[in-house]
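# Turn this into a structure:
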Amino acid sequence: MYPYLRYTKSIVDAFITNKKAQPLAFDQVSEVTVRCSITDIDPMFEMNNGRVLTVYDIGRTDFIIRTGLAKQLLKNRWGMVVAGCTIQYRNRIRLFDKVTIKTQLVGIDERWLYLEHSMWVKGKPCSSVLLRTGVTKGGKVIETAKVLKALGEPNLVMSPEPWVQEWIASNKDHRWPPMAKD
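Model prediction:
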């Protein structure tokens, strides 16, 4: 089940109650802390790999709210979509571990915002995910120039970092969708 209570709490914290939740510039890192709960674990008593991506939604939402993007999404009736991701796992997250989710923008191109999330327990990185995200209007991704203008940052240039550029290039070679054999 989706962690609606934690997700709602993160929205309230980002908007209202968390005194640390100061506005962020696009080049700053958002940090949110959650605890690995019984609904997050698999039979090995560690956070399920699929749940990791779901919990990253909490970090992304905090980043979107604190950078002012959420306000523009609502004002302009825009949506936000994840159009691709790649994830790496390094260390286990166990039941009741206190997890810090860090979120940062690692690149912008004409169409996409590239976000990196990472999860940390006791100062050790546990996982990292790179996301290709886009702002949508009427179900279609709009140009990032329009988004940046709405945010009051029309001149912001943040070319994707080299490792992100490699990922973008490799995705162009990805065969999609796989063809079924007759």
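# drop to CA atoms for contacts and neighbour counts, all remaining ones
Will do.
# counting contacts, what elements does the helix or strand hosting R51 pack onto?
Taking DSSP states H and E as the definition, R51 sits inside helix 49-66. If contacts are counted by 3 or more Cα pairs under 8 Å, 6 or more residues apart in numbering; DSSP states H and E, helix 49-66 sits against helix 4-12, strand 30-35, strand 98-108, strand 113-121.
# Quick one: the ones you listed as a markdown table, columns for distance to S128 too.
What follows is these, written out as a markdown table (distance: least, Cα to Cα, whole Å):
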| stretch | distance to S128 |
| --- | --- |
| helix 4-12 | 20 |
| strand 30-35 | 14 |
| strand 98-108 | 9 |
| strand 113-121 | 4 |
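# which of the residues in the helix or strand following the helix holding R51 are buried?
The first helix or strand that comes after helix 49-66 along the chain, using DSSP H and E, is helix 69-76. By 16 or more other Cα atoms under 10 Å, the buried positions in helix 69-76 come out as 69-73.
# Also this sequence, please, to line up against the first:
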Amino acid sequence: MKKVLFATTALVATAGVAAADVTFGGYGRFGIKYDEDASSTDLTTRMRLQIDATAESDAGVVFGARARINADGDGTTNGAGADFNGVRYFARSGGFEVGVGNIFGALESMPGQYPIDLGLTGLGYDYTAFSGADAYTSTGDGALNGVEVLYSAGDLSVHVSASDMNDRVAGYVAYTWS
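The predicted model follows:
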């Protein structure tokens, strides 16, 4: 009788909990890469699995998290295995969002900051104005001590971020004219 009562109590206690929406995405790639600095030609591979989970409260606030499992292989890592990255947690309501953990980073998310990366591996981000990204990273911990606030309304978007990764506070304001 005690077991039935406990199971019924547990069922009633969890009845009001919203079910989370969990999505999986990702890709895999492989090819041959020539590194001019090392004068070597090697195989390059990547497998990425992205996991996004969200749940909405009765008040309409969306809570969520994003994590990735990433496995890279090239001439130096030789497919060293897959790793989880640091997780980004967020809460969103209307056009307002607060993110913590492995943040996107305001500078890295700024419209027009990065041109389209061409080629198999994107060839890195050697053309950026700031080194040492605070941005969401698929390898290791990322900017685990980051916090960011994003707001958008119509054509206006604002993004402010702070991170212990590079001891940086950054922000941008963007508006699109039609």
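# After superposition, what's the TM-score here?
Here the TM-score for the pair of chains, by TM-score structural alignment, normalised by the length of structure 2, is 0.27; 92 aligned residues with a Cα RMSD of 5.9 Å.
# ok so, going back, of all the helices and strands packed on helix 49-66 of structure 1, which one is nearest K140 of structure 1?
strand 113-121 (14.6 Å; Cα to Cα).
# Beyond the closest one, next helix or strand please.
strand 124-137.
# Remind me which helix or strand I32 of structure 2 belongs to.
Element membership for I32 of structure 2, per DSSP H and E: strand 21-35.
# what's the answer for F6 of structure 2, then?
Using DSSP H and E, F6 of structure 2 falls in helix 2-13.
# Ok, W167 of structure 1 next?
helix 162-172.
# which outside residues touch that helix?
With contacts defined as Cα atoms under 8 Å, 6 or more residues apart in numbering, helix 162-172 of structure 1 is touched by 106-107, 114.
# and the residues you listed as CSV, adding distance to V164 of structure 1 and neighbour count?
Converted to CSV, the contacts of helix 162-172 of structure 1 look like this (distance: Cα to Cα, whole Å; neighbours: other Cα atoms under 10 Å):
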residue, distance to V164 of structure 1, neighbour count
V106, 8, 21
G107, 8, 21
Y114, 8, 25
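# V52 of structure 1: which of those residues is nearest?
Taking Cα to Cα as the measure, V52 of structure 1 lies nearest Y114 of the contacts of helix 162-172 of structure 1, at 18.2 Å.
# quick one: that closest one and I64 of structure 1, what's the gap?
13 Å (Cα to Cα, to the nearest Å).
# And the next helix or strand past whichever strand or helix holds D83 of structure 2?
Taking DSSP H and E as the criterion, D83 of structure 2 maps to strand 82-84. For strand 82-84 of structure 2, the following helix or strand on the C-terminal side (DSSP H and E) is strand 88-93.
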